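A.B. asks: let me see the structure of the following:
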Amino acid sequence: MEVSKLIIALQRSKNVSIFTGAGVSAESGIPTFRGKDGLWNKYDPTELATLYAFREDPLKVWKWYLWRMRLIALAEPNTGHRAIAEMEELFPNFLLITQNVDGLHRRAGSKKLVELHGNIFEGKCRSCGKRYSEEELSSIFPLADKNYLRKLSEDEFKERILNGLREEELPECLVCGDLIGPGVVWFGESLPETALSKAYRASESCDVFFSVGTSALVQPAASLPLIAKRSGALLVEINPEETPISSYCNFVFRAPSSEVLSEILLRLKEQR
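C.D. replies: Reported below is the predicted structural model:
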């Protein structure tokens, strides 16, 4: 019944925004930070995903990121990713806003998106601000190449990277010569201004706003669903667990995102 009511609302909508978090990629086998079995339980990201940590021990930080990058390289977009990619074709105005850094939305075919927290396969120099695309970083630092990481066995990865990587192999900025770090937003860093502005505008103007697989805890991104609600949008949450925004939502689905989004997409296509 809830899906039927939502489909009626979506049929009347021309402007839709979808906001995704780690729960979407968890269905592809990528550990979350804040879930019950997430990386928060194994590591303290505040000791790794910071500029201070990178300055203190760049080798340790890069080994951790390469470990994460290999997990992502081995993963595939799931039906939730693919459903979102198809949904962008059904509405005149659409924006996918993701907190995920894994690039699986792009691999699934999404084109109308902003990656608020950056992309793990890209690079950034924290000294001069120079950014490196995935292709540029791979050419400077072949160990970060997605295809290379995908080919490595567990034992090969441990031998070459976890045990064999040396600091003199880490990528250096072509502009200033300092070390390049992963192209993600670290704790204490601001979100990219252009991406955040685009996300705010989409949240303020949409008819329906989906919050999918996100804990709704990390600011300022966590404010987007409530901005949409205050601006008059219907608020839809898809998350197996309750979150701080659940009580504000018009529709709540306590099920995996791949299951709910696939059904929504199917019903929308049937009505066209």
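A.B. asks: C-alpha from now on. contacts and neighbour counts both.
C.D. replies: Fine.
A.B. asks: all helices of the stretch 51-200 of the chain, in order?
C.D. replies: 51-56, 58-74, 79-87, 104-108, 134-140, 146-151, 154-157, 193-205 (DSSP state H, counting those that start in this stretch).
A.B. asks: give me the distance from the shortest one to the chain's centre.
C.D. replies: Read it as helix 154-157. 26 Å (CA atoms, centre = their mean, to the nearest Å).
A.B. asks: ok, the fifth one next?
C.D. replies: For helix 134-140, the distance from its own C-alpha centre to the chain's C-alpha centre is 20 Å (CA atoms, centre = their mean).
A.B. asks: for the lengthiest strand in the chain, name the packing helices and strands.
C.D. replies: Under DSSP state E, the strand in the chain containing the largest number of residues is strand 118-125. On a contact count with 3 or more CA pairs under 8 Å, 6 or more residues apart in numbering; DSSP states H and E, strand 118-125 meets helix 58-74, strand 131-132, helix 134-140, strand 180-184.
A.B. asks: okay if I get these as TSV plus mean neighbour count and distance to Ser110?
C.D. replies: Supplementary listing: the helices and strands packed on strand 118-125 in TSV, determined by neighbours: other CA atoms under 10 Å; distance: least, CA to CA, whole Å:
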stretch	mean neighbour count	distance to Ser110
helix 58-74	20	17
strand 131-132	20	21
helix 134-140	18	17
strand 180-184	25	19
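A.B. asks: this one as well, want them side by side:
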Amino acid sequence: MLPAPLLKRFLGRVFVQTGAGISVASGIRPFRGNEGLYKGMNPYDLASPEAFFNHPATVWNWYLMRVRDAWDCKPNPAHHALVDLDDRCAEFTLVTSNVDPLHEQAGSREVHRLHGDIMQTLCTGCGKVDRLEPQKYPDEVDDETLPNCEACGGMLRPNVVWFGERPWPEAVAAIRVALPRAHVLLEVGTSGVVTYGLDEMAIQMGTPVIRINTVSRPQKGVTELVGPAEEILPALVAAL
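C.D. replies: You can find the predicted model right below:
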């Protein structure tokens, strides 16, 4: 699968970046592609502060649909393989652009989230964060039934990062600390559209980059393993 010197790096300090592709086998749709959540839609009409300000019910219903879809999804072998990798390597950092809870459900001890948590609400008034439980909401909300904060009465929003907003600072801090120390960068299921340039930073530092994806995206300095993450990642960890 990989040359022995590359495999050996996975026993040292490993930095992992995951994207939507790792969760597809669990039943969570990606954003882009023929079956993507954005198909036929303008992403800025669904996932931006402006969209929420102008059409909060539309945005809330789109997110509630996604929460309900994810509610019964379970981690797949790729998520579990990362937990096994964490147990085997000397140091492990997991950064994800996903907002689903599957890494934690698989048993990952520490997940650094760039784009937030779809299973949480954030009060636009007092900043309180709460668990989002979809069964408490009607099938569809309207302007009269928009979720409000129990503490201050302010409007609630999904606790996720929208277009035009900054990624969560905690995840950025983890990148700054762990990526320069990493012996290898493992990308799993990233689309290449929103990458934050971690692959380029790693290449500039001389750190090998291994990319697992169903679509080839050739790049100098990157070793590609093309195929489903739920098949390739467990095999990679088993080879260590």
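A.B. asks: please state their TM-score.
C.D. replies: TM-score of the superposed chains, computed with TM-score structural alignment, normalised by the length of the second structure, equals 0.91; 240 aligned residues with a CA RMSD of 2.0 Å.
A.B. asks: in JSON lines, list the helices of the stretch 51-200 of the first structure along with distance to Gly29 of the first structure.
C.D. replies: Shown next, in JSON lines, are the helices of the stretch 51-200 of the first structure (distance: least, CA to CA, whole Å):
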{"stretch": "helix 51-56", "distance to Gly29 of the first structure": "27"}
{"stretch": "helix 58-74", "distance to Gly29 of the first structure": "8"}
{"stretch": "helix 79-87", "distance to Gly29 of the first structure": "13"}
{"stretch": "helix 104-108", "distance to Gly29 of the first structure": "12"}
{"stretch": "helix 134-140", "distance to Gly29 of the first structure": "22"}
{"stretch": "helix 146-151", "distance to Gly29 of the first structure": "15"}
{"stretch": "helix 154-157", "distance to Gly29 of the first structure": "16"}
{"stretch": "helix 193-205", "distance to Gly29 of the first structure": "27"}
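A.B. asks: what does stretch 67-85 of the second structure correspond to over in the first structure?
C.D. replies: Using TM-score structural alignment, stretch 67-85 of the second structure lines up with residues 69-87 of the first structure.
A.B. asks: Leu235 of the first structure - that's part of a strand, no?
C.D. replies: Yes. Per DSSP: H, G, I helix; E, B strand; the rest coil, Leu235 of the first structure lies within a strand segment.
A.B. asks: which one in the second structure is aligned with it?
C.D. replies: Checking TM-score structural alignment: Leu235 of the first structure goes with Val209.
A.B. asks: do the same with Ile161 of the first structure
C.D. replies: In the second structure, Ile161 of the first structure lands on Asp139 (TM-score structural alignment).
A.B. asks: next up, the contacts around its match.
C.D. replies: Not one residue lies near Asp139 of the second structure by CA atoms under 8 Å, 6 or more residues apart in numbering.
A.B. asks: and the gap between the residue nearest the centre of the second structure and Ala70 of the second structure?
C.D. replies: Centroid-nearest residue in the second structure: Asn98, 1.6 Å away (criterion: CA atoms, centre = their mean). Distance from Asn98 of the second structure to Ala70 of the second structure, counting by CA to CA, to the nearest Å: 12 Å.
A.B. asks: mutual contacts of those two, please.
C.D. replies: With CA under 8 Å, 6+ apart, Asn98 of the second structure and Ala70 have no common neighbours.
A.B. asks: nearest spatial neighbour of the aligned residue in the first structure for Glu35 of the second structure, skipping sequence neighbours?
C.D. replies: Applying TM-score structural alignment, one finds that Glu35 of the second structure aligns to Asp37 in the first structure. Setting aside the residues directly before and after it, Asp37 of the first structure is nearest to Pro31 in space (CA to CA, 6 or more residues apart in numbering), at 7.3 Å.
A.B. asks: so what does Gly192 of the second structure match up with in the first structure?
C.D. replies: Using TM-score structural alignment, Gly192 of the second structure lines up with Ala216 in the first structure.
A.B. asks: wait, I meant Glu110 of the second structure
C.D. replies: Match for Glu110 of the second structure (TM-score structural alignment): Lys112.
A.B. asks: ok, that match touching Glu88?
C.D. replies: Yes. At 7.2 Å, Lys112 of the first structure counts as touching Glu88 under the criterion of CA atoms under 8 Å.
A.B. asks: which one of these two has more residues nearby?
C.D. replies: Legend: neighbour count by other CA atoms under 10 Å for Lys112 of the first structure and Glu88, higher for Glu88 (21 against 14).
A.B. asks: was I right about the more buried one contacting Gly109?
C.D. replies: No. Between Glu88 of the first structure and Gly109 there is no contact under CA under 8 Å: 9.8 Å.
A.B. asks: between those two, which contacts overlap?
C.D. replies: Joint contacts of Glu88 of the first structure and Gly109 (CA under 8 Å, 6+ apart) do not exist.
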